[in-house]
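Visitor: only geometry, no sequence info:
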């Protein structure tokens, strides 16, 4: 499964207009993005039978499509496996299921997240037609879940984390499993405007203990998480500024061990398709067209210019 180095993470794939989603998916593949990440919670969506994912697979020919993150509480393992196998085999080769436990404030029945997810993976493995390990990854942040991903899935896709978190996650995973962190990007050079946009995007996550605990483990303090996030927190979690600065922050993730970076473009339209911004990213990150044969191979280290050039 070839993800390339750079993909696009967007809530619009799950919540936006279906026709526009198909058109955008085809264009993103043509621009050279190797994977499309469906942000939100497809498992809790009325179209949680992976119909949305199948539409995007049908609209593309090469890009990997990943619903990230499906909540294990919303879909029994047997139903998820049946939906996975209902996708035509040729398209299934490009389908990567993102699995997670969500948050206690939003998930009915949330309890013992690590044990529950481990048992869920057992159920997926024990079915007559299981979901194979290479076709699933975990939306994990903490060390226990990361180790579980290394043992039981293709790898991990952490959201809203720092470069240091990427480096530590690579150590926990070892050399083989996929590490595909998301990086939120604000295409704005004015510090005040960029940080305001970032804070608006971050606000829903600040209230989630799972995210807050991960940031505290990463060296931030309660003061950093107060009042919509300190500048230190914002600047660590979001890439903003000039093309070189944004490319440099994405390059840092690859240099410290990420196999692939899922880029979320932050705009004022939460569920909109920022197609102009995606095209701008394709110019900023030209080296993303170089697909890697498998996620076990490390990309070259170096500066932003080494990895991406300049616009």
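Guide: Great, that's in hand. Here the structure is a predicted model, which means the values were calculated and not measured.

Visitor: from here on, contacts and neighbour counts on C-alpha atoms
Guide: Noted.

Visitor: quick one: buried residues of stretch 192-204?
Guide: For stretch 192-204, the neighbour count (16 or more other C-alpha atoms under 10 Å) marks 194-195, 197-199, 201-202 as buried.

Visitor: wait, which of these is closest to residue 89?
Guide: For the buried residues of stretch 192-204, the residue nearest residue 89 by C-alpha to C-alpha is residue 201; the value is 36.5 Å.

Visitor: quick one, what contacts that closest one?
Guide: Contacts for residue 201 (C-alpha atoms under 8 Å, 6 or more residues apart in numbering) come out as residue 266.

Visitor: cool, and residue 197?
Guide: 186, 266-268.

Visitor: quick check: next helix or strand after the host helix or strand of it?
Guide: Taking DSSP states H and E as the criterion, residue 197 maps to helix 191-206. Per DSSP H and E, the first helix or strand lying C-terminal to helix 191-206 is helix 209-217.

Visitor: against that first model, consider the following:
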């Protein structure tokens, strides 16, 4: 599989590898199941475990739980909301986990969604790129009292980025970008925006089921959920009738089929410029971790 190489600095660089797991439903799992799932991810050999933040567990606390349940796996808070904690707290939290678990925590930051920011958190939703830039400025200026025991380089961070402006900011002010749930064509476009040196860690939606009839409805339902934030971008990528959610759009957003089909989609992302692909395995029982599917994919991909 073709992939871009990254420059590394310091001994505590997170090593993501090429394939990871995106645990998109882990807020639905009890803490005991959560710890067991993290241990399974590690035992299967996945080098990275990503998770989101919305209205479930607080992102940094959850990262600490996952880090404590594992020994080697990089734990990545893929979309920690910048509205959930101020920049000084975010910087302190990142440095705290980097001190306790050197090289194993990757902070991924996102601007969240207007409804979550205004209606749930009670904040004003600002212009996404300008607000993120100001947040990163404040993080970089934040003081931190405890001694630094890790490398002299600051801990790595990535930005949840889809559009070209946020992608450019990710290339300028972070280790790179973490696009979630986009087609291979977007990976190729994102690499062009980021340039050759930045990290591009994409998340691919997956329904692992050879039965087309069983997987189609599940794939379409998740594609529908993902569509509103991606509609304009999909049109720019040539999906002119994306709002109709035809088979072409659904297939581009959600990889379905057997392990060979998923492996092919991973190869396409890597060949398009991704350094890392995390797999969000979708099932009809989201309250349970997809341990069987993770195992089947690991046997082929790792």
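Guide: Cool, the structure landed. Since we're looking at a predicted model, the values are computed, not measured.

Visitor: TM-score of the superposed pair?
Guide: The TM-score (TM-score structural alignment, normalised by the length of structure 2) is 0.86; 278 aligned residues with a C-alpha RMSD of 2.0 Å.

Visitor: just give the closest residue to the most centrally placed residue in structure 1, not the sequence neighbours.
Guide: For structure 1, the residue nearest the mean C-alpha position is residue 182 (4.4 Å; C-alpha atoms, centre = their mean). Excluding the flanking residues, the one nearest residue 182 of structure 1 by C-alpha to C-alpha, 6 or more residues apart in numbering is residue 262, at 4.3 Å.

Visitor: what's the end-to-end length of stretch 253-266 of structure 2?
Guide: Stretch 253-266 of structure 2 has an end-to-end distance of 13 Å (C-alpha to C-alpha, to the nearest Å).

Visitor: helix, strand or coil for the equivalent of residue 168 of structure 2 over in structure 1?
Guide: Using TM-score structural alignment as the criterion, residue 168 of structure 2 maps onto residue 147 of structure 1. Under DSSP: H, G, I helix; E, B strand; the rest coil, the three-state class of residue 147 of structure 1 is helix.

Visitor: tell me which element the corresponding residue of structure 2 for residue 65 of structure 1 falls in.
Guide: Matched to structure 2 by TM-score structural alignment, residue 65 of structure 1 sits across from residue 75. Following DSSP H and E, one finds residue 75 of structure 2 within strand 74-81.

Visitor: for the stretch 201-302 of structure 2, what spans make up the strands?
Guide: For the stretch 201-302 of structure 2, the strands defined by DSSP state E, counting those that start in this stretch cover 254-257, 276-281.

Visitor: in structure 1, what residues pair with the last one?
Guide: Right, the one you point to is strand 276-281 of structure 2. Using TM-score structural alignment, the match for strand 276-281 of structure 2 in structure 1 runs over residues 260-265.

Visitor: regarding the residue lying farthest from the centre of structure 1, what is its secondary structure?
Guide: Largest separation from the mean C-alpha position in structure 1: residue 128, at 29.2 Å (C-alpha atoms, centre = their mean). Put simply, residue 128 of structure 1 is coil when judged by three-state DSSP.

Visitor: that one corresponds to which position in structure 2?
Guide: Checking TM-score structural alignment: residue 128 of structure 1 goes with residue 143.

Visitor: wait, what's in contact with that match?
Guide: 88, 92.

Visitor: swap the cut-off to 6 Å and go again
Guide: Listed by C-alpha atoms under 6 Å, 6 or more residues apart in numbering, residue 143 of structure 2 has no contact partners.

Visitor: let me know the secondary structure of residue 36 of structure 1.
Guide: Applying three-state DSSP: residue 36 of structure 1 is strand.

Visitor: ok, it - contacts?
Guide: 7-8, 65.

Visitor: any idea how far it is from residue 27 of structure 1?
Guide: Counting by C-alpha to C-alpha, the gap from residue 36 of structure 1 to residue 27 of structure 1 is 11 Å.

Visitor: returning to what we had before: run the chain-centre distance for the strand holding residue 75 of structure 2.
Guide: Counting by C-alpha atoms, centre = their mean, to the nearest Å, strand 74-81 of structure 2 is centred 7 Å from the centre of its parent chain.

Visitor: same thing with stretch 164-174 of structure 1?
Guide: That offset, for stretch 164-174 of structure 1, works out to 16 Å (C-alpha atoms, centre = their mean).

Visitor: run through who's touching that stretch.
Guide: 150, 256-257.

Visitor: show me these that map onto helices.
Guide: Those of these mapping onto helices are residue 150, per DSSP state H.

Visitor: out of the contacts of stretch 164-174 of structure 1, which is nearest to residue 250 of structure 1?
Guide: residue 256 (10.4 Å).

Visitor: enumerate every residue touching that closest one.
Guide: residue 167.

Visitor: so where do the helices sit in the stretch 201-311 of structure 1?
Guide: For the stretch 201-311 of structure 1, the helices defined by DSSP state H, counting those that start in this stretch occupy 209-217, 222-225, 231-237, 243-255, 275-284, 304-308.

Visitor: distance of the match of residue 128 of structure 1 from residue 211 of structure 2?
Guide: 54 Å.
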